[in-house]
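1. Let me see the structure of the following:
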Amino acid sequence: MRVAQQQTSDSRAGPRGLPPAEVLARRRRRRHAVDSLVKWVIRAGGGAVVVALGLIFVYLFSEVLPIMRGSSIDDPRQYDPPGAGGAASETLMLERYGDIGTRFGNDGRVAFWRLADGSVLDTVTVGPNGGDARVTAFASGEPRTRTHVYGFADGSARIVEDAYELTFPGDERVLIPGLKRPFGDTAITVDPEGRALERIAVQRGSGGASGAVVAAVTEDQRLVVARVRTKRSFLGGETEAETTSFDAGRLDHPVSQLMVSTNLSDLIAATEDGRLLYYDIDPPGETALVDDATIKEGEVSITRTSFLNGSQSWIVGGSDGSVSQWTLTRDVDNTFRLRHMRDFDGHDAPITAIVADHGRRGFATADVDGVLQLHYATSSRTTLREDVADSAITAMAISPVDDQLMLETEAGKVMLYDLWFEHPDLSFSALWTKVLYEGRQEPEYVWQASSGSNTFEPKMSMVPLTIGTLKAALFAMLFATPIAIAGAIYTAYFMSGRMRQAVKPTIELMEALPTVILGFLAGLWLAPFVEANIPMVFMLLVGLPLGFLLAALAWRQLPETLRNRVPDGWEAAMLIPVVALTGWVAATLSPWMELWFFGGDMRQWFTNIGITYDQRNALVVGIAMGFAVIPTIFSIAEDAVFTVPRHLTQGSLALGASRWQTVTRVVLLTASPGIFSAVMIGFGRAVGETMIVLMATGNSPVVNFNIFEGMRTMSANIAVELPETAVGSTHYRILFFAALVLFLFTFVVNTISEIVRQRLRERYSNL
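-> Predicted coordinates for the structure are as follows:
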């Protein structure tokens, strides 16, 4: 019986005592299922990474996409000019809520009407103090001041302001329109001689300039300038205007339009023969012609001009349809001169109307043929061109929030459009080329996205951020790459196993140190230390490699019996005294070197020879970020060198090559794909680093590679400005554009590095 059972058991068992065939088959099926599951999990993980990267790109691109969109006007509504009575419009105005429109007629009547149904809410007549003096001139100040002036045949003028009282009866918004007289109810005397004012300009002061200035050209072609100030009694009461008028002399050229800047110091006159005249009117009693310029060669007259927001530059429209921007810049004698800034896409007919944006450098132009164009000054961009009328457009208005555009035609129709005029200040040229900004002498790369001034011109060039990103990464890699790769080669190939077990984990543990700590130490301790010991720092950077070489030469001169007492692979421990001695020598000699060669102050010496030195600079960032990048490069490169097959190194040594020859001609070639990957991953880490560059650079968006100046990187800029910007604004979207550029840059660099790594791997895989 036992013999039969044994035979049966032996028949079920596998050969040589292995488990039965059914068990083996079951195990094979289980392994195959596990392998298949793991394979699909890995594939799914890889696919999820690709999908995640794709979604990141899609999200960033969706936030940037509105930048590329042009402007548009929709939903046209048409009105008969309210309160016209046969009079033409001088200008149109819109309030921010889009409920009420205002029309200033050339007969002195100001009409307010409801945009929803065209019904007139109120009509106010503006006239002189008494008598029947007719209206002879009209002008508006900068749009955001909402200031206007009527000039009369008796030499007087009235300054008015369209205003809207906001109330909420029954929790419903109600606007009550009206005219304010900021300088009293009495008309001011512009020309004491009582001559008719044929051309006029007005401007309210800003930025410390008080009151207002009214400039006018009389019927006998004399220029008069009046400065108006208000005064109020100590106990309150009515506002009383105090006017001082000056006769600036006869004009040699017929003037078509006058403009006064908001600093109340500059007067720009446009002549009928195509010239711009610049007068200094501060003080008005010493008004003098400073400069004049011709807008274009040939017989081109100036048909319309308008200040842009801030009144630092203005737009000139010509009889040939040309549109150009002009400004005032200082010359070598510190005198303001007229300067042509840029041209825009022109019209095919003479310009008849120009209106500026209330808060930006955008503006609209129109011509005799009824063609409307929208432009933006900083970006030199024309975002819209549309034929909207069959006759000349004589007046236009843009709402303060840029969501409505109103125009009036020569045929006596008022049209209102819904306006989309977002992000016109961005273009390829504004982002990546030099731009001439208002107040600047030459075109520059500038990043200055915000300011406390309402008239500020945003400057959003990506070049300073790109240069800053590359600058920080470059100096960090220059510091980290030689140290990390040399340390990896020595640790993996020359160092003893016991010492390697202590050194490698210690260096890799550095990677766990938060970068905010490194940035904190770099900004508060390292930067002042480097500034106070600049010679010592450079002596260490140069002295340590020289000290190692001298120590190696000295080691070779020692008796062989003495060298053999040091265990193989522990030679690096002998360099610890060398490092300490070199540091002591550098610290001791630093003051003497500074005294002998740099006059006792190396930083001042840099300044004297024209080199800017900032305390938080690229040198500090290179050292601090280098310590953050070293563990990444070291760990990957050390693994690549350590995993070089032993038969390659042993074969090289057996053929008579030295250990150093084996490293340079065998090990490095075989490990080159891994070393290259380590460098590129470290570069990617340096490009994307935020906290160190944020805390240790001064965050200055400069465009240079000076190691003693700071920088601003894309990542640090996003971290600083994104929490403070308005969602959906141009500034908000340009920060997402910077993130998209950074994403694409790292993606392209990593893709190229992977291609190079694969080719290196294929080339040296047969060793």
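
2. From here on, just use CA atoms for contacts and neighbour counts.
-> OK.

3. tell me the strands in the stretch 401-550 of the chain, going along the chain?
-> Along the stretch 401-550 of the chain, the segments classed as strands by DSSP state E, counting those that start in this stretch run 404-409, 414-420, 447-448, 459-460.

4. Need the contact partners of the second one.
-> Applying Cα atoms under 8 Å, 6 or more residues apart in numbering, the contact partners of strand 414-420 are 71-81, 402-408.

5. hmm, which of those are the buried ones?
-> 71, 72, 73, 81, 402, 403, 404, 405, 406, 407, 408 (16 or more other Cα atoms under 10 Å).

6. how about a markdown table for those, with distance to residue 94 added?
-> Output for the buried ones among the contacts of strand 414-420, formatted as a markdown table (distance: Cα to Cα, whole Å):
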| residue | distance to residue 94 |
| --- | --- |
| 71 | 19 |
| 72 | 18 |
| 73 | 16 |
| 81 | 14 |
| 402 | 10 |
| 403 | 10 |
| 404 | 8 |
| 405 | 8 |
| 406 | 8 |
| 407 | 11 |
| 408 | 13 |
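
7. Proceed likewise with the subsequent sequence, for comparison:
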Amino acid sequence: MKNTAPTSPVVPAARSLHLERLSGWRKAKDSLANLVISAGGMGVLMAILLIFFYLFYEIMPLFKSAHIQPQSSYELSAVDSSDSLFLAMEEQAEVALMLNRAGQAQFFNAATGASVHQAQLPLTAAVTSWALNSEQQPLQALGMANGQVLLAQPKYRISYPDDQRVITPSIEYPFGEQPLVIADAPLTKVAVRDTEEQLLIVAVAKGKLTGRLFNKEEDFLSEELTLEEQPFTIPEVDIVPQWLLLGPDQRWLYVVSQDGAYRVINIRDEAVAASGRLLERGQLTQVRFLLGGISLLAADNRGEISQWFMVREDGKLPRLEKIRAFKASDSAIEQLVVEHRRKGFITINQQQQLDVFYTTSGRQLLSEPVIGAAISDIAVAPRANRVLSRDTNGQFSYWQLENEHPEVSWSVLWQKVWYESYQEPDYIWQSSASNNDFEPKYSFTPLAFGTLKAAFYAMLLATPLAIGGAIYTAYFMTPAVRRKVKPLIELMEALPTVILGFLAGLWLAPFFERNLPGVFAIFMLFPLGILLFGYLWSQLPSRIRLAVPDGWHAILLIPVVIAITWACIASSGLLELWFFHGDMRAWLTHDLGISFDQRNAMVVGVAMGFAVVPTIFSITEDAVFSVPKSLSYGSLALGATPWQTLVGVVIPTASPGIFSALMIGMGRAVGETMIVLMATGNTPIMDANIFEGMRTLAANIAVEIGETEVDSSHFRVLFLAAFVLFMFTFVVNTIAEIVRQRLRKKYGSL
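-> As a prediction, this is how the structure comes out:
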């Protein structure tokens, strides 16, 4: 018997070892791929979180509370401060000025009280009244017992010897050291307003209003300024003047009595323009101009401060309107000082409580009790970062005030606000102007409206075209044509939006304006023309219709589309002549009252719709094409027509993808910047008119971020706009994902 040893399984063992190594390598690659994908996903999430926190970091200072803290305290011994007229600080809040009734001007270090400079004003009689031109131009008028007025103004010259800043103060007399004669009796009240062309002084003498108006003439060679009196009269008033205030344009003279009665005199017409009462009961304690000289601030003995300004309505006489009121306590307001560059003010009440307010935002920013004797004078630095006060004991206190961003509040951002010189409350975005008296307007409402308006018209055009084209391409079109059409449409997405915006603004907008009737004819005749062509095609003999293979019928529409477009544009002039008297734009404006702007929402809708179509088309086409063919074949086998199969099976199954396409397309439209920026008038208005432009949140950020000062309120408000846009996109995408998951769960069993 032959003894045969069993064969050694060398080959199977080697193969098993090889397969084991391949399996291990495959597992390693799978683990590496999972790690890379997970890291990429976490990186995306971290990037989004970093964007969120960075935006949050930039906007948090907007909502930081105001804060004030004392820095130093001292007494002045050089001059008598018991009867001061004026207390102020210069730009750097380093040098302060106190002027008393004896005409002594004392410049001193605002933080330490060290004397810097003293000056004696050339008074010709005792001072009986005093007035300030404005905080920005501190020309002071000192009315005297002999009926004369001395005009003086502090000046601060800055030099840098040895690289050290030195502020040299002085008193200047822009109209000479010789006082101007206003009346022949003591001036109990006085007001002054100086402009580039005229000087106006109004005073009360013997209980009556009097004044002098001077035209300013400057010698070309010597630059010497001379005054030439211009005759004018002031009408009598039936109240006892306690406060006189002259508007910056020298038109309005506000005369206010102690009990709140007022008369507004039109200097140009020399007549009383408005009359009434600033309060029904109680007594006024302070009346001041807010920054710009448009609004009056009236403080009373009940602790209320109200803001008033002249309101002009078409066909009606101007009136002094109460706009808003502030109240911190029931104690009488004793001191009121306004900020030099913002619409804010500071008050001290009878209980020695310091309050900081801002008018536009309607906010009380700070309420702080003041320890010590009663405050008799208070001054705020031009930058509103320092406060200087003097109490009844002659003690000066120097405070540091932190109040960087008082302009922002919920009402300013989203509600109607009654701004100065407007007829009524409104939503306004106007972040800058040509002068420092400007009242910033930071309403997000017109920007949000413009964002939704642009997205609406873009989606109105893009949605039916993109979804309809995607469904036909994925479900009906032959694969040979689909392989050419789909990449071509997706290639449209690669076009830079700045090119689309450039073409829309410089070519499409003028084209639409010239051929407006033809453009509307295209919108109306396109569906009718295609339906008519379909009907005529169905009436052709079968041998002709069957000669075109299934899935190629869309090619036949190309000449139809071209023909309809050419016919509409070619007949645009005739349509305009027949139906719109030769000018459709004028017909819209004059006959229908619809304003027309060349760069409008219709142009944006077409241009942005062209940019959004590829996004919606690509995602929708993939969703429809990915529906299992077995579902379609099963429906057809059960007797359903292709159209019934599409509506009842394919579209419901693909609905999560279609919905995602719409949401992504809407996100693209909401965040689009360059097209809106270049194809509209970029005006932040709230008008649903398709012929008017708009400004979106994204375009507003792009326009203004390069012009704003870093860390300013405007700068941070733009970051807040970006945060609003970010949160809007986040919320919309979250809702879209929830809806998509529900649609997938509902139709996933088909």
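
8. picking that back up, in CSV: the strands of the stretch 401-550 of the first structure, plus distance to residue 308 of the first structure.
-> Shown next, in CSV, are the strands of the stretch 401-550 of the first structure (distance: least, Cα to Cα, whole Å):
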stretch, distance to residue 308 of the first structure
strand 404-409, 17
strand 414-420, 19
strand 447-448, 19
strand 459-460, 16
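
9. Which among these is found nearest to residue 662 of the first structure?
-> Of all those, strand 447-448 sits nearest to residue 662 of the first structure, with 51.1 Å by Cα to Cα.

10. Now the closest one on the second structure. Mean distance?
-> Following the fit onto the second structure, the mean deviation recorded for strand 447-448 of the first structure is 0.9 Å by mean Cα distance after the TM-score superposition for the first structure.

11. coming back round to it: indicate which one of the strands of the stretch 401-550 of the first structure is closest to residue 31 of the first structure.
-> Of the strands of the stretch 401-550 of the first structure, nearest to residue 31 of the first structure by Cα to Cα is strand 459-460, at 59.0 Å.

12. which strands and helices sit next to that closest one?
-> strand 447-448 (3 or more Cα pairs under 8 Å, 6 or more residues apart in numbering; DSSP states H and E).

13. ranges for the strands of the stretch 51-200 of the first structure?
-> 72-79, 89-94, 100-105, 109-114, 120-125, 135-140, 147-152, 156-167, 174-180, 188-189, 197-204.

14. And the stretch 151-300 of the second structure, by the same measure?
-> Under DSSP E, counting those that start in this stretch, the stretch 151-300 of the second structure gives strands at 166-172, 180-181, 187-194, 198-205, 208-218, 225-230, 243-246, 252-256, 261-266, 271-277, 284-289, 295-300.

15. so where in the first structure does the third one end up aligned?
-> Here strand 187-194 of the second structure aligns to the first structure at residues 197-204, judged by TM-score structural alignment.

16. rewinding a little: to residue 543 of the first structure, which of the strands of the stretch 401-550 of the first structure lies closest?
-> Per Cα to Cα, nearest to residue 543 of the first structure of the strands of the stretch 401-550 of the first structure: strand 447-448, 38.9 Å.

17. Where in the second structure does that closest one fall?
-> By TM-score structural alignment, strand 447-448 of the first structure lines up with residues 429-430 in the second structure.

18. So what's the gap between the matching stretch and the chain middle?
-> With Cα atoms, centre = their mean, to the nearest Å as the basis, stretch 429-430 of the second structure stands 4 Å off its chain's centre.

19. cool, stretch 440-450 of the first structure as well?
-> 9 Å.

20. what residues does that stretch touch?
-> For stretch 440-450 of the first structure, using Cα under 8 Å, 6+ apart, the contacting residues are 329-330, 433-437, 456, 458-465, 701-703, 731.

21. With the second structure overlaid, how far apart is the lengthiest helix in the first structure on average?
-> The longest helix of the first structure (DSSP state H) is helix 21-68. Helix 21-68 of the first structure differs from its equivalent in the second structure by a mean of 1.3 Å after superposition (mean Cα distance after the TM-score superposition for the first structure).
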